[in-house]
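Asker: Structure of the sequence below:
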Amino acid sequence: MRRNALIAATLVAAGMSFAPLPPASAQAEAQPEAQTAAQAEARAEAKALPSVQVAARYSGTVARGETYYRSGDFAVWRSSVSSAFLSGFRNANGRFVVDDVLTMTVTGENGRTQTFRHDFSRNCTAPTPQPLDYLNLNKYLFAGLNTVRFALSDKCGDVVRNSDIFLSGSGVIDPAVAGARGCSGSNWVGGITGSPAFIPSTNPPQRKDRRVQGTAGLSVANRINCSASVQVALETKVCNRFGYNCNPRTIASTTIERLPAAGPHVKTLSADCRRGTHSYRMQVRVKWVTWTGWARQTVVPKFETRVRNTPDGDRGWTRISC
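Answerer: Predicted coordinates for the structure are as follows:
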């Protein structure tokens, strides 16, 4: 009943209906036709729940102790209202089994890693691997975005078999939602996840004849987010006739360019020097869009636009006279 309550809470939070499993005795007495209908209903219900297949049903011969399957990376968001389960059906409501050991490695967005293992053979004392009704992954996940990968290993003999295994829940990122994965920086949500790692630098503008010239740029450690862009601008401060209500005005800029995957990005700009004494500065503008989780009580992804200007506010000005 605990499993049904957990899954019910997950589905209700996502705005979905939930039909609990019948008792084991009732399942044993069910006719094949009824079982087939129930499976069809489960598959239909599963379409509404974010789900990815971790491993397909398999049977074969391997060397004793061999790790016979390693999954790719899966992205799972962990919050107070999200959830993630392993099970045999997409709707997180079906038994699954591994012959013999399931290993799950979780890496949080801060780089911390932890590993969980479950031995279905009970250290080779069970006559056959013992299935799990489901596995609640919430307690193994870090807050925020997690990278999760799985491995299946033999332990007791050379013949192995496992069921279909699905990762499902409101925190699971469905690749169908993620879209294209053309950027090598990240495969999560089309690469629109996380913040780029870079160090900006600006040099004070200088007078060159009747022009003002400056250099600015950044050193990129890792783009990480595929949407990240950069623009370098030369600005002057424009005030009213009394010297108040001052605002920056761009007098020269580069085009908006994709942030390099790594390495330096430096630009030199120049513009006409204004008559009199005025303030000028170089500015580096980096902008990106990042996935921040799910809209409350839904499975609709949320995105946020972030901008980092260097220098920001009213900093970095240099007075130049012409």
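
Asker: From here on, just use CA atoms for contacts and neighbour counts.
Answerer: Fine.

Asker: Now the helix of greatest length in the chain: buried residues?
Answerer: Across the chain, the longest stretch assigned as helix under DSSP state H is helix 32-46. Buried residues in helix 32-46, counted by 16 or more other CA atoms under 10 Å: 42, 45, 46.

Asker: Distance to residue 272 added to the residues you listed, as JSON lines?
Answerer: As requested, the buried residues of helix 32-46 are exported to JSON lines (distance: CA to CA, whole Å):
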{"residue": "42", "distance to residue 272": "69"}
{"residue": "45", "distance to residue 272": "65"}
{"residue": "46", "distance to residue 272": "63"}
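
Asker: thinking again about what came up before, got a list of contacts for the longest helix of the chain?
Answerer: 89, 90, 91, 93 (CA atoms under 8 Å, 6 or more residues apart in numbering).

Asker: now, which of the residues you listed lie within helices?
Answerer: Counting by DSSP H, no part of the contacts of helix 32-46 is found in helices.

Asker: Relative to residue 213, which of these is nearest.
Answerer: Closest to residue 213 out of the contacts of helix 32-46 is residue 90 (60.2 Å), distances taken as CA to CA.

Asker: about what we covered before: which members of the contacts of helix 32-46 are the farthest-apart pair?
Answerer: 90 and 93 (7.5 Å).

Asker: For the comparison step, fold the sequence that follows:
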Amino acid sequence: MRRTALLTMAFAVIVGPPISPAAAAAPAPPASARAAALPSLQVASALASTRVGQQGETFHRSPEFAVWRSGVTNSFLSGFRDANGPFVVDDLLIMTITGSKGQRKSVKIDFGNKCTLPAPRPRTFLDVNKWLYSGLNTVSFALRDQCGDIKGNSNIFLSGAGVIDPASVRSTGCSPGKFAGGIIGSPAYVASTHEPKVNGQRRIEGSAAVSVVSRINCSATVQFVLETKVCNRFGHLCKARTIARTDKERLPSSGVRNQTLTGACRKGVDSYRMRVRVDWAQVVGLNDKAAFLELDHHSENEPDGDRGWVKLSC
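Answerer: Model (predicted):
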């Protein structure tokens, strides 16, 4: 069993003032790590040494983080936001990585060398980039006891040019941690509409449905719109005008969403149609000059173009 006094000394070093490169046991992180330390997201707050409840227990799980890997990005774990200070875990750090195509791996970092050290040995920094898949990754961390005596950890930060600021996808409505599977693919669905009609209240009534096989993309939304065609006095320069619509809503994860809309009927003979609009965003890359995702926004309408009009008389 480890000596508690030695472990306490180790943690006092890590959670205290930053250690200068000269004073650290391990070499200082490369300049590229320090220069590219923003954004920096906290993986775990410092936990003082305490007895474990059960040997092998997991005492901390992080949220999921989005990290991009390319030839110009990097990402590091360290004890400070600028990737310039040591960190430690008693005993194991488990890193789970999921790639954008569903690839998955786990990496185990053992700070105690299979419980043979008198106290866990701090690392100056850890290069996360070398384990990532090309492109977008979802990464989570777990801290786990191994030796069955005490648990604890220093502050731990994930920093670097490949670390994605969650603010960069908030506009999509996606959870910041669900990047890899969330905003890569396109939704699988079929939209259908019925020809509008004049109902018993002498109003235009249209109905439509969207049948979703799988939403796939967490940003996907659907909107139903009832339109009339408005032209100039010569019947040219026509454009669609909305007479009723729903708010944009999250596309269902699966199943069928039906909608009926009614709107005012214009005097005389005019053209009307019901439409289904589905919008979503997709990742196209990482901005090289700032750590945010570049998104491509897609929109599909059914019917599209100038199709689907029916003439009705009121």
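
Asker: Helix or strand next in line after the longest helix of the first structure, which one?
Answerer: strand 51-55 (DSSP states H and E).

Asker: Does anything pack onto whichever helix or strand comes after that following strand? Which helices or strands?
Answerer: Following strand 51-55 of the first structure in sequence order, the next helix or strand is strand 58-61 (DSSP H and E). Judged by 3 or more CA pairs under 8 Å, 6 or more residues apart in numbering; DSSP states H and E, strand 58-61 of the first structure is in contact with strand 159-162.

Asker: Where in the second structure does the helix or strand that the strand it packs on is followed by align, residue-wise?
Answerer: Downstream of strand 159-162 of the first structure, the first helix or strand assigned by DSSP H and E is strand 165-168. Counting by TM-score structural alignment, strand 165-168 of the first structure falls onto residues 156-159 of the second structure.

Asker: Next, find the distance separating residue 157 of the first structure from residue 126 of the first structure.
Answerer: 13 Å (CA to CA, to the nearest Å).

Asker: Of the two, give the one with the bigger neighbour count.
Answerer: Comparing residue 157 of the first structure with residue 126 by other CA atoms under 10 Å, the one with more neighbours is residue 157, at 15 against 10.

Asker: Kindly state which residue of the first structure is aligned to residue 277 of the second structure.
Answerer: In the first structure, the residue paired with residue 277 of the second structure is residue 285, using TM-score structural alignment.

Asker: So what's the residue count around its match?
Answerer: Residues lying near residue 285 of the first structure (other CA under 10 Å) number 19.

Asker: helices and strands around the strand or helix carrying it, which ones?
Answerer: Using DSSP H and E, residue 285 of the first structure falls within strand 277-294. Contacts defined by 3+ CA pairs under 8 Å, 6+ apart place strand 277-294 of the first structure against strand 197-202, strand 211-222, strand 229-238, strand 301-310, strand 318-321.

Asker: quick check: angle from the first one to strand 277-294?
Answerer: Going by axes from the mean of the first three to the mean of the last three CA atoms, to 10 degrees, strand 197-202 of the first structure is angled at 170 degrees with respect to strand 277-294.

Asker: Going by residue numbers, what spans are helices in the stretch 1-150 of the second structure?
Answerer: 4-15, 31-35 (DSSP state H, counting those that start in this stretch).

Asker: Could I get the contacting residues of the residue positioned nearest the centre of the first structure?
Answerer: In the first structure, the residue lying closest to the centroid (CA atoms, centre = their mean) is residue 188, at 4.4 Å. Going by CA under 8 Å, 6+ apart, residue 188 of the first structure touches 75, 173, 178, 181.

Asker: next one: residue 276 of the second structure
Answerer: So residue 276 of the second structure contacts 191-193, 208-210, 222-225, 301-303 (CA under 8 Å, 6+ apart).

Asker: how about 6 Å then?
Answerer: 223, 224, 301, 302 (CA atoms under 6 Å, 6 or more residues apart in numbering).

Asker: ok, residue 52 of the second structure touching residue 150?
Answerer: Yes: between residue 52 of the second structure and residue 150 there is a contact under CA atoms under 6 Å: 5.1 Å.

Asker: Which of those two has more residues huddled nearby?
Answerer: Neighbour tally, residue 52 of the second structure and residue 150, criterion other CA under 10 Å: the higher count belongs to residue 150, 22 against 19.

Asker: Ignoring the adjacent residues along the chain, who's closest to residue 185 of the first structure?
Answerer: Distance criterion CA to CA, 6 or more residues apart in numbering; nearest residue to residue 185 of the first structure, sequence neighbours excluded, is residue 224 at 4.6 Å.

Asker: Tell me if I'm right that residue 198 of the second structure and residue 204 touch.
Answerer: Yes: look at residue 198 of the second structure against residue 204 with CA under 6 Å: they come within range, at 4.7 Å.

Asker: higher neighbour count, these two?
Answerer: Of the pair residue 198 of the second structure and residue 204, residue 204 is the one with more neighbours under other CA under 10 Å, namely 26 against 17.

Asker: List the residues that contact that one.
Answerer: Residue 204 of the second structure makes contact with 197, 198, 262, 263, 265, according to CA under 6 Å, 6+ apart.

Asker: Kindly recompute the last result at 8 Å.
Answerer: So residue 204 of the second structure contacts 196, 197, 198, 262, 263, 264, 265 (CA under 8 Å, 6+ apart).

Asker: Looking at the residues you listed, which is nearest residue 4 of the second structure?
Answerer: residue 262 (73.5 Å).
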